[in-house]
Each structure stands twice: as C-alpha cells, then as structure tokens.
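Trainee: Structure of the sequence below:
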Amino acid sequence: MTRLRFATPDGGEIFPAVRQLLLAGYSGRSEIDVDKHLAEMRALGVAVPQKVPVFHPAMTCLLTQGDRVEVIGPDSRPEVEFVLFACEGTDYVTVGNDQFDLATERHYSAQKSKSLCQKVVASTAWPLSEVRGHWDRLVLELRCGDRLLQAGSVDGILTPASLVERVQKQQAFNRDHGILFSGTVPMLAPVEHDMLDFSIALRDPVLGRVIGCDFQVVDITCRVG
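Mentor: Alright, predicted model coming up:
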C-alpha cells in the first residue's frame, strides 16, 4: 500500500491509500489513432498487443509525488497522462507521468519496461464532477524546459467512464483503493537521451486552472567516481 496526499480546490486535503496501480495503453478514443500508435510502436521494434486497450498492473511502491523519478538504465522515456482515483466516495483526476524503459519494451515486454521506473503524480487533484461537463477541453502537456514534447486534448483518449468500464471487464479494479493511468497523447518531438528535467501539466482552459509538477529523471545505475 502507498499513501498519497493531494490538495483539493476547496482548500482541503485528501489522503488516498493506494493498493492497486494500473497503467493503460493503446487507449485512444479513435480507432484510426490507435492503429497509428500501434504502427509507430511496431516501427520501434515493439511487440504490440492483439487486443486493446491494455491495462498493465504495477507495484504501488513505484508511485511518487517527489521531484525525482528513479529509473534503472539510460533508456527510459516519459509519457504524460491523466490519472483517475477515488477517495471517500468522490472521484478525482490529477496528472501523472508513466515513465517506461524503451529498450526493455523492445526486447522483453511493456509490463517489465514499466516496472523499471517510478511514476510521478502531482500533489493537486480536482473532483471529476468539476470537469465532467467540459472534459474534452482539458489538455495534457509534457515539456523539457521550453521545448514542448507532448500536447493534446484528452478528447483523444477514452473518457474516464469508458476507461473504468473497459478495465473492469478485464480485471478487478476498485476505484476507492486503486489508481488508473489513462494512456497518453501523441509525441510532438522526440525525447533525447540528455533530457532529464521535465514538467507535466493538465490544463483546464474553461475554469482557468492547471495541475502540474516538475521532476528530474535519475538513473540509479549511474555512479560518480
């Protein structure tokens, strides 16, 4: 179990106890977009699933709200995603980064690649009810300094209700004790090996607010001296 802490718009705090972590993949709303993503991954040498979307279970101890994302090896890549969970009967959304190891995904499996990297989530969350009416206006962003690496509306990803419905058809998922990463939006620019400092954001242009966090990717296999 991992205990997280989130600030909420009413000035309060919530402390969900997370016992299950699921990471969605190939979760695009459009079949054309999903097929395009599958083709991109095949071009990278990654074996793609026969059935989509997929939901990879991961250890809850990988979750962090710190400013460091520890990884094993030099080949990891970030992906900005919205993140769903519930606490005390209320559904929430925040933003997170599903860091994964590209080399491991190419040669072994997506499941193993995701287990080599921590998953950062922001320290603020919005009640889902506050954004449900204008959900498709929300925007996800990933940056390295001034360089925009990912940006896209969440209308390219399955809705929260659809994601939860799909995952519950495949496996047991209790929103009161679980966290679900959504899958991501398209890349606008490649992530280079020397890029280590990133920021992620979930923007709400209707209510004029943003959830975000900054983090540094740290390869724990590197040693100085």
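Trainee: Only C-alpha atoms from now on, for both contacts and neighbour counts.
Mentor: Fine.
Trainee: so where does the residue most central in space within the chain fall, helix or strand?
Mentor: By Cα atoms, centre = their mean, the chain has its centre lying nearest to E81, at 3.4 Å. Using DSSP states H and E, E81 sits within strand 80-87.
Trainee: got a list of contacts for the lengthiest strand in the chain?
Mentor: Taking DSSP state E as the criterion, the chain has its longest strand at strand 209-219. Under the criterion Cα atoms under 8 Å, 6 or more residues apart in numbering, residues 66-74, 94-95, 120-125, 196-204 lie in contact with strand 209-219.
Trainee: Just the angle for the one helix or strand R143 maps to relative to strand 209-219, thanks.
Mentor: Here R143, judged by DSSP H and E, is contained in strand 139-144. Using axes from the mean of the first three to the mean of the last three Cα atoms, to 10 degrees, one finds that strand 139-144 and strand 209-219 are set 40 degrees apart in direction.
Trainee: following strand 139-144, which helix or strand shows up next?
Mentor: strand 147-153.
Trainee: Report all helices and strands that that next one contacts.
Mentor: strand 139-144 (3 or more Cα pairs under 8 Å, 6 or more residues apart in numbering; DSSP states H and E).
Trainee: hmm, who's touching the strand it packs on?
Mentor: 79-82, 148-154, 185, 195-204.
Trainee: want to put them side by side, so please do this one too:
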Amino acid sequence: MRMKSAVLRKDGVSGEVLLSWDACVAAGYTGRDQAGVLAHVEELRKIGVPAPEKVPSMYWVEPERVSNTGLLWVVGEFSSGEGEVFLARDERGNLCVTVASDHTDRALETVSVAKAKQACSKVIGSLFWRVDEVRGHWDSIELRTWNDGKLYQEGTLGKMLPPEKLFELAREDAPAGTGRLALFSGTLPVLGEGIVYGTRYVLSLKDPVLGREIRHEYSVRVLPDRN
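Mentor: Just a heads-up that it's a prediction; the model follows:
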C-alpha cells in the first residue's frame, strides 16, 4: 500500500510524503495500566465479545483497507469507531504518526475479532507528524474521540504501550514475508456506560508541547445486513 500524505514539521513547514506498507496490524489491549486493559475487556464482554487469548493481541488487516476517507460504509447497525494512532514510514524510513479509528463490526466481533477487524475499513487522518520530533514528549500527547457530538474517549498516549514496543510485538507475531509494517496502536477505554454505535466521529490528536493538533472527521453510512 502506498499513500501520499502531508507531514507537518515542528518548525511549521509542511510537505508531501509517500507512506508505504506491505502489511498492517491493529494492535489490541495495549494499555500500560492493567486496570485500563481490563476495563476495555469488560466493555467488550458486555456486548458478547469473549476475552482475548492473550494481551496485547495483534489483528492483521488488509493493507488496502486503510483510508483517510470522510465517509465510511458499513454493513449493519452494530459497528463503532475506536480512537487510536496510526504509524507508518515514509520513503526515507521516517516513522510518521496521525490520528486514526479502528472501526470494527461489533456483531461479527462476538464470533471472531480478527474477522470483525477486517470487515470495516480503517480511517486515518490526512496530516502526519514525524515521530522523531515528538518522541521526547510522546506520553503527554492527548487523544480524544467524539461520537455523535459527545466526548467518547479521552487520554494521553502514555496510557498505551510506546511505538517501539508495539512494533516489536507486531514483528514477533507477523506472518512470514510480511515486509514493511504499518500499525494501529490500540485504544483507550470509553467514557460513560459502554460502547455506542454512532454515525459521526471526530478524532483529535493534540500536542500540548508544540501547540498543534491533528483532527479528522468521518460519517458512517449503514448498508442493510441481509442473508
């Protein structure tokens, strides 16, 4: 998969880069705090999703299913987004990051999490930052998701495993001949009573040190689920 995107440098200069990856993985249950991981497991248990075989977990998805679309088509009414970050490398090998949503079919997730991840395209922002320019304050970067206008998820990247550890785990789990990897980081527990099946998501990645933000919005269109 190859994708042209914009990268905003810390000096305020932006430029076009070509990101590429041969395989893509959606990491799951990646919280550094075990209580946060268990909270997400409980959220999913309430809608019938069994506990994972191990944590963290790696769910491999088709590389072409990653998109910076503003309109996502899904089958059935039981899918939802998850605020995350997406990591991929440019043509020079620089690791870049943007805000993302690992949109997932929750009904199918009760049968197979891996198949549920594959069922929905994954949404990423159109603007990236260089990881080497934010790595020194990575843990303080703020991730937020709004679901149909209500704040749905909120926390810092310090609540999830750092990028180096995520890629290490992904490489250990990768199928043979995987090549260059792109990665979704895993998510934060939702606020409130549990997972909500929304139709409009706003994703935000805010850097309080450099005073900048990446935002991406997308709407969900539901197609009928038929036998």
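Trainee: Quick check: TM-score for this pair?
Mentor: The TM-score (TM-score structural alignment, normalised by the length of the first structure) is 0.90; 220 aligned residues with a Cα RMSD of 2.2 Å.
Trainee: Could you tell me which of the contacts of strand 209-219 of the first structure are located in strands?
Mentor: Reading strands off the contacts of strand 209-219 of the first structure with DSSP E, I get 68-71, 94-95, 120-121, 197-204.
Trainee: any idea what sits nearest the residue mapped onto Q216 of the first structure from the second structure, other than its immediate chain neighbours?
Mentor: Q216 of the first structure maps onto S219 in the second structure, with residues paired by TM-score structural alignment. Distances taken as Cα to Cα, 6 or more residues apart in numbering place R200 nearest to S219 of the second structure, at 4.3 Å, with adjacent residues excluded.
Trainee: Now do the same for the one you found: its match in the first structure.
Mentor: Counting by TM-score structural alignment, the partner of R200 of the second structure is D197.
Trainee: And for H103 of the second structure?
Mentor: Here H103 of the second structure is matched to Q99 in the first structure, going by TM-score structural alignment.
Trainee: right, and its match touches K112 too?
Mentor: No - using Cα atoms under 8 Å as the test, Q99 of the first structure is too far from K112 to be in contact (11.8 Å).
Trainee: The two - which one has more neighbours?
Mentor: For Q99 of the first structure versus K112, neighbours defined as other Cα atoms under 10 Å are more numerous around Q99 (23 against 15).
Trainee: Without its sequence neighbours, what residue ends up closest to that one?
Mentor: Per Cα to Cα, 6+ apart, closest to Q99 of the first structure is P78, 4.4 Å.
Trainee: And T178 of the second structure, by the same measure?
Mentor: Counting by Cα to Cα, 6+ apart, the residue nearest T178 of the second structure is A23, at 5.9 Å.
Trainee: count of neighbours near the one you found?
Mentor: Neighbour tally, A23 of the second structure, other Cα under 10 Å: 20.
Trainee: who's in contact with it?
Mentor: Applying Cα under 8 Å, 6+ apart, the residues near A23 of the second structure are 60-63, 178-182.
Trainee: let's see it at 10 Å
Mentor: Counting by Cα atoms under 10 Å, 6 or more residues apart in numbering, A23 of the second structure touches 1, 60-64, 174-175, 177-183.
Trainee: now those residues: which count as buried?
Mentor: For the contacts of A23 of the second structure, a burial check counting by 16 or more other Cα atoms under 10 Å picks out 60-63, 174, 181-183.
Trainee: Check the burial of E168 of the second structure by counting its neighbours.
Mentor: Around E168 of the second structure there are 11 other residues, counting by other Cα under 10 Å.
Trainee: Counterpart of it over in the first structure?
Mentor: The equivalent of E168 of the second structure in the first structure is E165 (alignment by TM-score structural alignment).
Trainee: what's the strand holding R143 of the first structure aligned against in the second structure?
Mentor: Against the second structure, strand 139-144 of the first structure falls on residues 142-147 (TM-score structural alignment).
Trainee: Average offset of the matching stretch relative to the first structure?
Mentor: With mean Cα distance after the TM-score superposition for the first structure, stretch 142-147 of the second structure departs from the first structure by a mean of 1.2 Å once superposed.
Trainee: returning to that earlier point: what remains of the ones in strands among the contacts of strand 209-219 of the first structure if I keep only buried residues?
Mentor: Judged by 16+ other Cα under 10 Å, buried ones among these: 68-71, 94-95, 120-121, 197-204.
Trainee: quick revisit: residue in the second structure paired with the residue nearest to the centre of the first structure?
Mentor: Alignment note: E81 of the first structure maps to E84 in the second structure; criterion TM-score structural alignment.
Trainee: Next, the contact list for the nearest residue to V222 of the second structure once chain neighbours are set aside, please.
Mentor: Spatially, and ignoring its direct neighbours in sequence, V222 of the second structure is nearest to V74 (5.2 Å; Cα to Cα, 6+ apart). Applying Cα under 10 Å, 6+ apart to V74 of the second structure gives the contacts 80, 103-105, 119-121, 220-225.
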